[in-house]
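*Asks:* turn this into a structure:
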Amino acid sequence: MAEDLAIRKGNKSEQYRSIVPQIKSLLSGETDLVANLGNICAALKEQFGWFWVGFYLVKNDELVLSAFQGPVACTRIQKGKGVCGQAWEQEQTLIVENVNQFDGHIACSSKSQSEIVVPILRNGKFIGVLDVDSEHLAHFDEVDQLHLEQLLSLVDFSSL
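*Replies:* The predicted structure follows:
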């Protein structure tokens, strides 16, 4: 596939229906996990214009920053700390409409106003999260959750 994306306007579901097959094509035949995670972040950020999109992967009992798009970020997050650490502890997707009202939020940037964190589990093992931040309040919902969870199912994490 060419490295250009066809950015689609429209409602959120239409945008996902357009970008997910393009991401699937980008992943096809590529075995390097970091390259694939980087392209996922870039494609999502380009399509949706989110403030920050990135992955944290479990290493030595903490989440460690991996591929991302956006400003510099927190490098390490403990289990149970912040939205990412809570998603790890609960092993479920968390949608936060206002991060300033989330007890224990880790503010990597004061510009972030809402967040969705999608856990990555394979064969019953928690291996990381996809973390997405927006500069707008209440930006994420169940539509994002559904499509981001489906998108993560396309990624081969077997190298971890």
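*Asks:* please make it C-alpha for all contacts and neighbour counts, starting now.
*Replies:* Will do.
*Asks:* return the set of buried residues in stretch 53-71.
*Replies:* For stretch 53-71, burial by neighbour count (16 or more other C-alpha atoms under 10 Å) applies to 53-58, 62-69.
*Asks:* er, stretch 118-138 actually
*Replies:* The neighbour-count check on stretch 118-138 (16+ other C-alpha under 10 Å) flags 118-121, 127-138 as buried.
*Asks:* can you tell me the closest non-neighbouring residue to the residue nearest in space to the middle of the chain?
*Replies:* For the chain, residue 130 is the residue whose C-alpha lies nearest the centre (C-alpha atoms, centre = their mean; 2.7 Å). Distances taken as C-alpha to C-alpha, 6 or more residues apart in numbering place residue 55 nearest to residue 130, at 4.6 Å, with adjacent residues excluded.
*Asks:* surely the one you found forms part of a helix?
*Replies:* No: going by DSSP: H, G, I helix; E, B strand; the rest coil, the assignment for residue 55 is strand, not a helix.
*Asks:* please give me the structure for this one as well, since I'd like to look at both together:
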Amino acid sequence: MFNVELYKGSKEEKYRLVLKQLAALIEGETNRIANLSNAAALLNQFLENVNWVGFYLVEGNGLVLGPFQGMPACIRIPLGRGVCGTSAAEKRTLLVEDVHQFPGHIACDAASQSEIVIPIIKDSDLIGVLDIDSPNKNRFDETDRRMLEKFVEVLAKHL
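*Replies:* Coordinates of the predicted model:
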């Protein structure tokens, strides 16, 4: 694998390299858990100033914890509750600069200060969400949003 940390390009160029790495990692693999596990590990290695990277998957009327990198996390989240549940229910990306200002925020890790959650949609069906937390406020920006949405698009094709 190419070491993106040594690459001196722009943030968007680094994300493009990670997209290529993801595609290479999951090409030809059909196992959902394996692909989600490698995707979480890849993002955890690539992203700076994050303390949790992982997935919550739709189960019944809520989300259940999937593959992740970081501290132990909440196991079940109702649709419409917290950042993950709201993103899933509304099927839209949420970029939260300060999680303590988000109504109904679920504090799984007290160190988390900001968060981005991207819904995973395949064939119009919600599969789950990609959740990334940071110990820094205002960690995520529009480049993160745009490129992580592309990351999820690539990933969804292999789920």
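*Asks:* circling back: dump the residue contacts of the residue nearest to residue 130 of the first structure.
*Replies:* If you count contacts by C-alpha atoms under 8 Å, 6 or more residues apart in numbering, residue 55 of the first structure has them with 37, 65, 66, 67, 68, 128, 129, 130, 131.
*Asks:* among these, which ones are in helices?
*Replies:* Within those, residues falling in helices by DSSP state H are residue 37.
*Asks:* make a markdown table out of the buried residues of stretch 53-71 of the first structure and add distance to residue 107 of the first structure.
*Replies:* Formatted as a markdown table, the buried residues of stretch 53-71 of the first structure follow (distance: C-alpha to C-alpha, whole Å):
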| residue | distance to residue 107 of the first structure |
| --- | --- |
| 53 | 15 |
| 54 | 15 |
| 55 | 16 |
| 56 | 15 |
| 57 | 19 |
| 58 | 20 |
| 62 | 17 |
| 63 | 16 |
| 64 | 16 |
| 65 | 15 |
| 66 | 18 |
| 67 | 19 |
| 68 | 16 |
| 69 | 17 |
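*Asks:* state the pair within those that is farthest apart.
*Replies:* Maximum pairwise distance in these, criterion C-alpha to C-alpha, is 20.6 Å, between 62 and 69.
*Asks:* give me the buried positions along the helix or strand hosting residue 22 of the first structure.
*Replies:* Residue 22 of the first structure is part of helix 12-27, with elements assigned from DSSP states H and E. Neighbour-count burial for helix 12-27 of the first structure flags 15, 16, 18, 19, 20, 22, 23, 26, 27 (criterion: 16+ other C-alpha under 10 Å).
*Asks:* might one say that the fourth one is in contact with residue 43?
*Replies:* Yes: in this structure, residue 19 of the first structure is within contact of residue 43 by C-alpha atoms under 8 Å, at 7.4 Å.
*Asks:* so who does residue 92 of the second structure touch?
*Replies:* So residue 92 of the second structure contacts 118, 119 (C-alpha under 8 Å, 6+ apart).
*Asks:* how near is the closest residue to residue 104 of the first structure other than its chain neighbours to residue 69 of the first structure?
*Replies:* Nearest non-adjacent residue to residue 104 of the first structure, counting by C-alpha to C-alpha, 6+ apart: residue 82, 5.3 Å away. Relative to residue 69 of the first structure, residue 82 of the first structure is positioned 19 Å away (C-alpha to C-alpha, to the nearest Å).
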